[in-house]
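J.: Got a predicted model here, sequence first, then my questions.
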Amino acid sequence: MSVSDLSDRSRIIFRELVDSFLTTGTPVGSRTLSKLGSLGLSPASIRNVMQDLEELGLLAAPHTSAGRIPTERGLRLFVDGMMQVAQPDARETALIDREASTSGAPLEEVLSRTTAALSGLSQCAAMVVVPKAEPQLRALNFVPLAPGRVLAVLVGMDGSVENRVLDLPPDLPAAVLAQAENYVNARLSGLSLTAASGRLRQEVAANRAELDRLTADMVAQGLAAWSSDGARPILIVRGSAHLLDSGDLDRTRLLLEELEAKEEMARLLDQAREADALKIFIGAENKLFALSGSSVITAPYRGADGRIVGVVGVIGPTRLNYARVVPIVDFTANRLSRLMS
């Protein structure tokens, strides 16, 4: 359904009702709308239109009230076809600009501060995916654990140490482990994972690696085990306490539990990255937040080469002031893009 499918009267009443609901958070009755003065309709006439909108699935009547609230379908129609976006004011933009400046601080700290500022302005929980720099390899050691299982100990140039368990042929000679270590530490040390993997492929193809097939495969597997999650983005969430203001403790508890599902959250934000633009998820449109009935607004930000490197956004109840929050999220993403360039 689109806005054009509604009559002029239905469109006006629907917009006024949604505006009132997003402002107050309470069901809106026909008498409340009739007092606005701009409609020029009696409560009875408004009730008839509201009934029609309910039959279309755009409004719902909570059993505790005679008023109506917009459904998730109704909110989607409003956001896509009726919402008039308000630009962030000077105070809001100045705050985001101040926090999204390098000032010599580590990138993760700057993004954390910016996300906290976004949370305060939106009165929602705010989140950002921090692009983690690809680690550089210093050394790779292999420690036998059991037949067919080897512990790969990976040391980065920054001093970080990570372990991965590899499954290998059970009859693999011990000399292969030593040869693999010697090759990595002599030929690949100091390279990023991407560069190290590329050099290995080139040297094997040109027969310069002086490695047999088993050793080359083991080095490649060790590098792949690290790169599969060594550069996994970091998810930062700030301002979860704002969610307690919704008044619905059961939904808030569910939402906080959903926020703890870091991997699912990262997957959601990956979807937002693929969208290549600001995206709004309302309630059950995203499976992760179907239980709590929450809305998520996300926008990607870009690096110096123009490619998307992360996502910033907010999460809160479906009763968000979308017209105000959407441009703040968009502005924050633009400032983060400028920070990364």
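T.: That came through, no problem. Predicted model only: the values in this text are computed from it and were never measured. Numbering: from 1, shown residues only.

J.: contacts and neighbour counts: CA atoms only from here.
T.: Will do.

J.: wait, residue 60 sits on residue 74?
T.: No. Checked against CA atoms under 8 Å, the pair residue 60 and residue 74 is beyond contact range at 9.3 Å.

J.: Put this next to the first one:
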Amino acid sequence: MTTPPITELSTRARDVFRVVVESYLGTGAPVGSRTISKLAGLNLSPASIRNVMQDLEELGLLEAPHTSAGRMPTETGLRLFVDGMMQAAEPSPEERAQIEARARRGGPVEEALAATSAALSGLSACAGIVLVPRREPVLRQFSFVPLSQHQAVAVLVGSDGTVENRVVDLPPEMPVSALIEATNFMNERLSGLTLAQAQIRLRDEIGRGRAALDAAAQDLIARGLAIWSQDGAQRPVLIVRGAANLIDQSAAADLERVRQLLDEIEGKEEIARLLDSARAGRGMKIFIGSENKLFSLSGSSVIAAPYHGSDGRVVGVVGVIGPTRLNYARVVPMVDFTAQALTRLMA
């Protein structure tokens, strides 16, 4: 069914629809005509309100769950409300300060992203999610430090100053001179390259016979680069914080929905792909329920916004996952502010 433009609804229909949606988002319960007549200054009788609600139901904007006389918005109705009627409430100064403080914390970028996502989760009462930028470090300096006859520590220093260590197994009777030879070659020939570029150059120079390395040193460099590349590919690109917030007071009445949602969150790769689609645009993305097949069973919503690097390009996405009964007017601007805070962090 095609969603009618908000302008095609009469003033009376818009007023009743707004009251139904806002009441439902606040309580999670279907709303009856008598309740509406008491909640809002519509100057309409319960009978008139029932007629309007029936019209809205025929348009696919409201539905009556079970045999209840009350109505609640459909996903189509929620989409119409979010896109055309919602009045956003900007984060308070205290909320802004809390998000900013988490984004400015020191340490690795991933830790700041996780902390900011946790703050967003606590403030929104949803699960906070952040898609970590896919970074391929540019190599600045290498060294192989012997630990024993059978192992060495490979030390990699990135152009951004990050230092990472990995233990590399050594073949039997590898001389210390091979470690020195490998270290010198990597610093002289591979510095300034990404891992992928370094692997290509190594293969090229060995293939052309230009690499003045013995077989032991060649093998050591190749295995060292492979370990780094494998580690990078296996790093999680999605951070989830506050999944416990999804088990709220209404969860007891709908345990199957909550179980399905938690299962969906456990499959981080699927959610990461969903968030990755938000990279395409520069603005907010709101997925309501079955609009995305991933959440068609759990009836959940995702609010996501991209954040940018120092060059202005999109490097990641931050957002929340929660039930379709979200306080969109409050959470949407909060996610947007968090994306701005992360953009400042990445600058």
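T.: Ah, there it is. All values derive from a computational prediction rather than experimental measurement.

J.: tm score of chain vs chain?
T.: TM-score for the superposed pair, counting by TM-score structural alignment, normalised by the length of structure 1: 0.78. Supporting figures: 304 aligned residues with a CA RMSD of 3.4 Å.

J.: three-state assignment of the residue nearest the centre of structure 2?
T.: By CA atoms, centre = their mean, structure 2 has its centre lying nearest to residue 130, at 3.3 Å. Using DSSP: H, G, I helix; E, B strand; the rest coil, the structure places residue 130 of structure 2 in strand.

J.: Name the nearest residue to the counterpart of it in structure 1, ignoring sequence neighbours.
T.: Matched to structure 1 by TM-score structural alignment, residue 130 of structure 2 sits across from residue 128. Spatial nearest neighbour of residue 128 of structure 1, chain neighbours left out: residue 312 (4.2 Å); criterion: CA to CA, 6 or more residues apart in numbering.

J.: so who does the one you found touch?
T.: Residue 312 of structure 1 sits next to 115, 126, 127, 128, 129, 298, 299, 300, 301, 329, 332, 333 when contact means CA atoms under 8 Å, 6 or more residues apart in numbering.

J.: and if you look at residue 190 of structure 2?
T.: Residue 190 of structure 2 makes contacts with 139, 198, 201, 202, as judged by CA under 8 Å, 6+ apart.

J.: and the contacts of residue 312 of structure 1, which two are the farthest apart?
T.: Taking CA to CA, the two most distant members of the contacts of residue 312 of structure 1 are 126 and 301; they sit 14.8 Å apart.

J.: all strands for the stretch 151-300 of structure 1, in order.
T.: 161-167, 234-238, 279-282, 294-302 (DSSP state E, counting those that start in this stretch).

J.: centre of the chain versus the first one, how much separation?
T.: A distance of 28 Å separates the C-alpha centroid of strand 161-167 of structure 1 from that of its chain, computed with CA atoms, centre = their mean, to the nearest Å.

J.: And for the third one?
T.: Computed by CA atoms, centre = their mean, the separation of strand 279-282 of structure 1 from the middle of its chain amounts to 11 Å.

J.: and if you look at stretch 216-226 of structure 2?
T.: On the basis of CA atoms, centre = their mean, stretch 216-226 of structure 2 sits 36 Å off its chain's mean C-alpha point.

J.: do stretch 114-123 of structure 1 as well
T.: Put simply, stretch 114-123 of structure 1 sits 15 Å off its chain's centre (CA atoms, centre = their mean).

J.: same check, this time on stretch 243-252 of structure 1
T.: 21 Å.

J.: Stretch 27-35 of structure 2 now?
T.: Worked out by CA atoms, centre = their mean, stretch 27-35 of structure 2 lies 33 Å from the chain centre.

J.: again with stretch 249-257 of structure 1
T.: Distance of stretch 249-257 of structure 1 from its chain centroid, counting by CA atoms, centre = their mean, is 19 Å.

J.: What range does it cover in structure 2?
T.: By TM-score structural alignment, stretch 249-257 of structure 1 lines up with residues 255-263 in structure 2.

J.: what comes up buried for the matching stretch?
T.: For stretch 255-263 of structure 2, a neighbour-count test (16 or more other CA atoms under 10 Å) marks 257, 258, 260, 261, 262 as buried.

J.: Excluding covalently adjacent residues, which one is nearest to the third one?
T.: Read it as residue 260 of structure 2. Nearest non-adjacent residue to residue 260 of structure 2 (CA to CA, 6+ apart): residue 298, at 5.5 Å.

J.: distance of that neighbour from residue 277 of structure 2?
T.: For residue 298 of structure 2, the distance to residue 277 of structure 2 equals 20 Å [CA to CA, to the nearest Å].

J.: More neighbours: which of those two?
T.: Set residue 298 of structure 2 next to residue 277 and count neighbours by other CA atoms under 10 Å: residue 298 wins out with 23 against 13.

J.: got a list of what the more buried one touches?
T.: With CA under 8 Å, 6+ apart, residue 298 of structure 2 has these contacts: 257, 258, 260, 261, 289.

J.: which ones are touching the first one?
T.: What it means is residue 257 of structure 2. Shown in contact with residue 257 of structure 2 (CA under 8 Å, 6+ apart): 297, 298, 299.

J.: which residue in structure 1 lines up with the last one?
T.: When the structures are aligned by TM-score structural alignment, the residue of structure 1 matched to residue 299 of structure 2 is residue 293.

J.: Count the neighbours of the closest residue to residue 227 of structure 1 other than its chain neighbours for me.
T.: Spatial nearest neighbour of residue 227 of structure 1, excluding adjacent residues (CA to CA, 6+ apart): residue 193 at 6.4 Å. By other CA under 10 Å, the residues close to residue 193 of structure 1 number 21.

J.: Residue 193 of structure 1 maps to what in structure 2?
T.: Per TM-score structural alignment, residue 193 of structure 1 is aligned with residue 195.

J.: Surely residue 119 of structure 2 and residue 100 touch.
T.: No. Taking contacts as CA under 8 Å, residue 119 of structure 2 lies outside contact range of residue 100: 9.4 Å.
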